[in-house]
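1. predicted model follows, preceded by the sequence.
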Amino acid sequence: MALTFRSDFSNEERFTGFDAHYMAVDVDECTEKSDEELACDHYCHNYIGGYYCSCRIGYILHTDNRTCRVECSDNLFTQRTGVITSPDFPGPYPKSSDCLYRIELEDGFLITLQFEDSFDVEDHPEVSCPYDYIKIKAGQKEFGPYCGEKSPARIVTQSNSVQILFHSDNSGENGGWRLSYSSSGNPCPALQPPIRGKIDPAQAQYTFRDQVLISCAAGYKVVKDNLELDTFQIECLKDGTWSNRVPACKIVDCGTPKELEHGQVTFATKSNLTLYKSEVHYSCQQPYYQLFPNITGESVQSWPLGHQGKRLSMCGQPSHSLPALVKRIIGGRNAEPGFFPWQALIVVEDTSRVPNDKWFGSGALLSESWVLTAAHVLRSQRRDNTVIPVSREHVTVYLGLHDVRDKSGAVNRTAARVILHPDFDIQNYNHDIALVQLKEPVPLGPHVLPVCLPAPEPEGPLPNTLGLVAGWGISNPNVTVDEIIGGGMRTLSDVLQYVKLPVVLHAECKASYESRSGNYSVTENMFCAGYYEGGKDTCLGDSGGAFVIQDAPSRRWVAQGLVSWGGPEECGSKQVYGVYTKVSNYVRWLWSQLGSPGGRGEVEAEAER
């Protein structure tokens, strides 16, 4: 608005002039602007004398200060499949924008584009896509421009690298577009599985990056570069070839069967073939061993039998029948060779503290490598009452010995371990039980066989049951260890003796010792055997020997007791019973020791039968 005031050259009358007032009223351009070109895309903000525009989050203001655009020039896709849309799809896409979408895959993959039917890009009825458009570049090829309401057809780019450019001008409210892309690799030739083999997965067609695993039927191995493998993997390469040829399947050669200790291996055919499905037969030295577990001799890819394929087939079964227990025997009797094949003579020569400190006792063979005996036999003879086992190098065990004057047929072994029961009490001989592990196993035969262990029952042997005890000390309690070792004895105890004794009622046994002077205590880990009137008993040198009772169902001899102690009187005295360690109370402890590293034997399995 402009105001002009003019006056001429004279004032004939008195004029006073004028006084005018004006007021400015601001116009809200955001609501009153009629010119659409001046309107804001998203938000309009009015101020006195003008207005300004702003955009929603994710948009930026164009240089015209009215249009809202997006920054979408750095979109990278590396997955083998995906979906790409215009900004804000399915809503209207922004104006004045240039969006670039790049799909970059590993060389060897080919990209395919597929637009959805909901396609809406501003076009012109006469000119091809002058306003908004989509252009696609794939390698040296270009596709487009595309616009309008009809979506482009499926585009096979034949390239692993694709660029999609989307341009919009500063006008329009179109809905945009959406496409999905996929990829496939160069195809590789079809594969045929090897003879007696298979391919996994089995497909009609394979493309780049597909992998297959070749394996063979049971009894065959994949052979690649002279190496036998369980499986072999190959891959389809980008140039449409396989990384390796399909290998062949070769029959397995099981190799020479392992030797079987105390047994033999024979081939089922004269050709002695060791290929898959060949048969061998394992057999053990009878009657002392049998296969464990039982096997057929047929193998898959390896012979099933190693060094643990045998087990003791018998225990407590001497080759000679022991005398019937219906007759009473007075005193000790000579044993025939093979009567007590489990009988062991244990000689201890501990000269580390006292010169010529030697003693001996008895024991019972449990397996090829273990001997059962009493703990006091293997206790170091110290002046105090400490319980320390003798050193293993001081212990020698004789097996298969009958006459001490002739040891040519006996087997002697040194000890690998000496194990006393941890609760052995030297004051009252409670828990008087021990084990000796032999440094080398002994060969079994008619004169060397193990005795059986009882079932782990706390009751022990029943009263009045007759049992047998053998030893070299029964007839002569005054024999020295030098005489035993040197064989210079001229008494009946040169030859192994045995005696038959009945089990005594436990209450009677306890009462017989409680009535005597001295600290004699018969515990629940002991039982008594013998005759009240005396005349027949075990004695010095018999300690640790087995008190055996024949099991009625199996007819096997079982070590129910170990010679432990007796009263102070002379062996075989009246009113004194021999006291024996009750082995059935310690069967589980024995199993735990035999099953320790280096100590596993066949005794546990035999006892469970």
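-> Nice, thanks for sending it over.
2. C-alpha from now on. contacts and neighbour counts both.
-> OK.
3. what segments of this protein are helices?
-> 29-32, 481-486, 506-514, 587-594, 603-608 (DSSP state H).
4. want to throw the ones you listed into a markdown table with mean neighbour count?
-> Below are these laid out as a markdown table (neighbours: other CA atoms under 10 Å):
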| stretch | mean neighbour count |
| --- | --- |
| helix 29-32 | 14 |
| helix 481-486 | 16 |
| helix 506-514 | 16 |
| helix 587-594 | 17 |
| helix 603-608 | 16 |
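5. out of the ones you listed, which comes closest to residue 308?
-> Residue 308 sits nearest to helix 603-608 of all the helices of the chain, at 13.3 Å, using CA to CA.
6. adding another structure so you can compare the two:
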Amino acid sequence: MSAVDCGEPDTSSDEALQLVDKDPSTLFHDEVRFKCESKYYTLEGDEKYICDASGTWTSVKGQEKLPKCIEVCGKTETDISSFGRILGGKPANMGEIPWQLLTKQPKRGGASLINDRWAITAAHVVDGYEESTLTFFGGLIDGKKAQETDPDVVVMATEKIIIHPDYIKGIPGNERTNYDSDIALIRMSSRVKLGPNVLPICLPEADGGFKEFQHGTVSGWGGTENKDKSRFLLYASVGRHPQMNCEETPLLSINKPMVFTENMFCAGGDGLDSCKGDSGGPLFLPKLGSGNKDNRGPYHLRGIVSWGSLCELGKESKKGYYTKVENYLDWIKMTIEREEQG
């Protein structure tokens, strides 16, 4: 009777999952241990598996399914200096907002990395380009370095762009009055190599965790006061307005008020809003620099820069409007699961 041999465990479905011993013995009663490729992942499941009599790797708890490497989200490695109220935006340091992505063509916009394969942006940034391959850049604060030839920048090509089905597509920006469901998911063509300057942000809990008058941080290379794009990544503190204030929307033209829905919130103040942000970029909590270095995050993506910024509507606008991410958690999770299984 031949000896039971479990063979080497198949880790091909999880590129971050590794065997501690590169060339393990795989016979009956032999043990293997698993680890993740870097500290930017955490092992979910059992670490140790044993080759059983049926030729199957089984964990000490009886699991046949191998463990998974899950991205650590919402943490930065950079010491973030604490500061008071920000007026006019503040340049970010490398690694302070490692989930921030930038695209320049065919439209300029931002996005947020949410795991090592997926990012999230505003639907209007990618509307009309679902069949195109777009390029996103990460791991940078200098927007001029956003080119495929720069060795220091992480370049990501899109494989699939999925716009929320409730978003009304195909309306030119200067005619659009309804940005409801302004959210899209982007699957990159290959796994993003995580590091200190490229890390995902956490999705929020569905808990209404961003309260009225609470402050969050918005970031991007968006227009500064004179409407120019900033060369360097900026971030600013913005306070959430009461819903009643948000319902008083600006007019696109004399007869066309902008639509406000329960899938949006608005924030700003002090003449400051997501003019600092790029469309599609993040609004996140806790506010950057709000705690000591032992209390850095985890940061959660609460909003996506959508419409109504100072840059578009002039100095009289004190409100930027954001897609409320927590309203789309089921869609995000179901879409990613469906695509990954498919």
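-> Sure, I can see it. Here the structure is a predicted model, which is why all the values come from computation and not from measurement.
7. let me see the TM-score of these two.
-> Superposed pair, TM-score by TM-score structural alignment, normalised by the length of the second structure: 0.82. Supporting alignment: 315 aligned residues with a CA RMSD of 3.0 Å.
8. quick one: which of the helices of the first structure is nearest residue 343 of the first structure?
-> Taking the helices of the first structure one by one with CA to CA, helix 481-486 is closest: 15.0 Å.
9. what helices or strands is the closest one leaning on?
-> The helices and strands touching helix 481-486 of the first structure, judged by 3 or more CA pairs under 8 Å, 6 or more residues apart in numbering; DSSP states H and E, are strand 358-365.
10. mind running it again at 10 Å?
-> strand 343-349, strand 358-365 (3 or more CA pairs under 10 Å, 6 or more residues apart in numbering; DSSP states H and E).
11. against the first structure, where does the lengthiest strand in the second structure fall?
-> Counting by DSSP state E, the longest strand found in the second structure is strand 154-163. Strand 154-163 of the second structure lines up with residues 411-420 of the first structure when matched by TM-score structural alignment.
12. buried sites along that stretch?
-> Residues of stretch 411-420 of the first structure classed as buried: 412-420 (neighbour count, 16 or more other CA atoms under 10 Å).
13. redo those residues as JSON lines? Include distance to residue 68 of the first structure.
-> JSON lines is the format used below for those (distance: CA to CA, whole Å):
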{"residue": "412", "distance to residue 68 of the first structure": "104"}
{"residue": "413", "distance to residue 68 of the first structure": "101"}
{"residue": "414", "distance to residue 68 of the first structure": "99"}
{"residue": "415", "distance to residue 68 of the first structure": "97"}
{"residue": "416", "distance to residue 68 of the first structure": "93"}
{"residue": "417", "distance to residue 68 of the first structure": "92"}
{"residue": "418", "distance to residue 68 of the first structure": "94"}
{"residue": "419", "distance to residue 68 of the first structure": "93"}
{"residue": "420", "distance to residue 68 of the first structure": "94"}
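14. which one of these is nearest to residue 541 of the first structure?
-> Nearest to residue 541 of the first structure among those, with distances taken as CA to CA, is residue 412, at 17.7 Å.
15. with adjacent residues omitted, what lies nearest to that closest one?
-> Sequence neighbours aside, residue 398 is the residue nearest to residue 412 of the first structure in space, at 4.4 Å (criterion: CA to CA, 6 or more residues apart in numbering).
16. for that neighbour, give me its contacts.
-> Contacts for residue 398 of the first structure (CA atoms under 10 Å, 6 or more residues apart in numbering) come out as 343-347, 362-363, 404, 407, 410-414.
17. likewise residue 301 of the first structure?
-> Residue 301 of the first structure touches 218-221, 251-255, 275-277, counting by CA under 10 Å, 6+ apart.
18. swap in residue 298 of the second structure?
-> Applying CA under 10 Å, 6+ apart to residue 298 of the second structure gives the contacts 72-76, 201-202, 285-286.
19. show me the subset of those that the first structure keeps too.
-> Using both residues aligned by TM-score structural alignment, their matches' CA atoms under 10 Å, the first structure keeps these contacts from the contacts of residue 298 of the second structure: 72-76, 201-202, 285-286.
20. highest neighbour count among the residues you listed?
-> Highest neighbour count within these: residue 201, with 28 neighbours (other CA atoms under 10 Å).
21. return the distance of it relative to residue 327 of the second structure.
-> The gap separating residue 201 of the second structure from residue 327 of the second structure is 17 Å, by CA to CA, to the nearest Å.
22. one more: residue 71 of the second structure?
-> From residue 71 of the second structure over to residue 327 of the second structure (counting by CA to CA), the distance is 23 Å.
23. just residue 184 of the second structure next, same as before
-> The spacing between residue 184 of the second structure and residue 327 of the second structure, counted by CA to CA, is 13 Å.
24. which one's more surrounded, these two?
-> Neighbour totals were compared for residue 184 of the second structure and residue 327, and residue 184 leads with 24 against 19 (other CA under 10 Å).
25. for that one, give me its contacts.
-> Contacts for residue 184 of the second structure were tallied using CA under 10 Å, 6+ apart; they are 111, 119-127, 130, 161-165, 167, 280, 332.
26. which of the residues you listed does the first structure keep?
-> Contacts from these that recur in the first structure, judged by both residues aligned by TM-score structural alignment, their matches' CA under 10 Å, are 111, 119-127, 161-165, 167, 280, 332.
27. going through those residues, which ones are buried?
-> 111, 119-127, 161-164, 167, 280, 332.
28. and residue 606 of the first structure, what pairs with it in the second structure?
-> Residue 606 of the first structure maps onto no residue in the second structure, with residues paired by TM-score structural alignment.
29. got it, and residue 262 of the first structure?
-> By TM-score structural alignment, residue 262 of the first structure lines up with residue 16 in the second structure.
30. which residues touch its match?
-> Applying CA under 10 Å, 6+ apart, we find residue 16 of the second structure in contact with 35-38, 40-43, 68-71, 116, 191, 193.
31. what's the neighbour count on residue 314 of the second structure?
-> 13.
32. thought it was touching residue 223?
-> No: if you go by CA atoms under 10 Å, residue 314 of the second structure and residue 223 don't touch, sitting 11.7 Å apart.
33. any common contacting residues for those two?
-> In contact with both residue 314 of the second structure and residue 223: residue 275, using CA under 10 Å, 6+ apart.
34. how about residue 285 of the second structure, what's its match in the first structure?
-> Checking TM-score structural alignment: residue 285 of the second structure goes with residue 549.
35. nearest residue to that match other than its sequence neighbours?
-> Closest residue to residue 549 of the first structure apart from its sequence neighbours, by CA to CA, 6+ apart: residue 467 at 4.7 Å.
36. could you measure from the counterpart of the one you found in the second structure over to residue 300 of the second structure?
-> Using TM-score structural alignment, the equivalent of residue 467 of the first structure in the second structure is residue 216. In this view, residue 216 of the second structure and residue 300 of the second structure are 10 Å apart by CA to CA.
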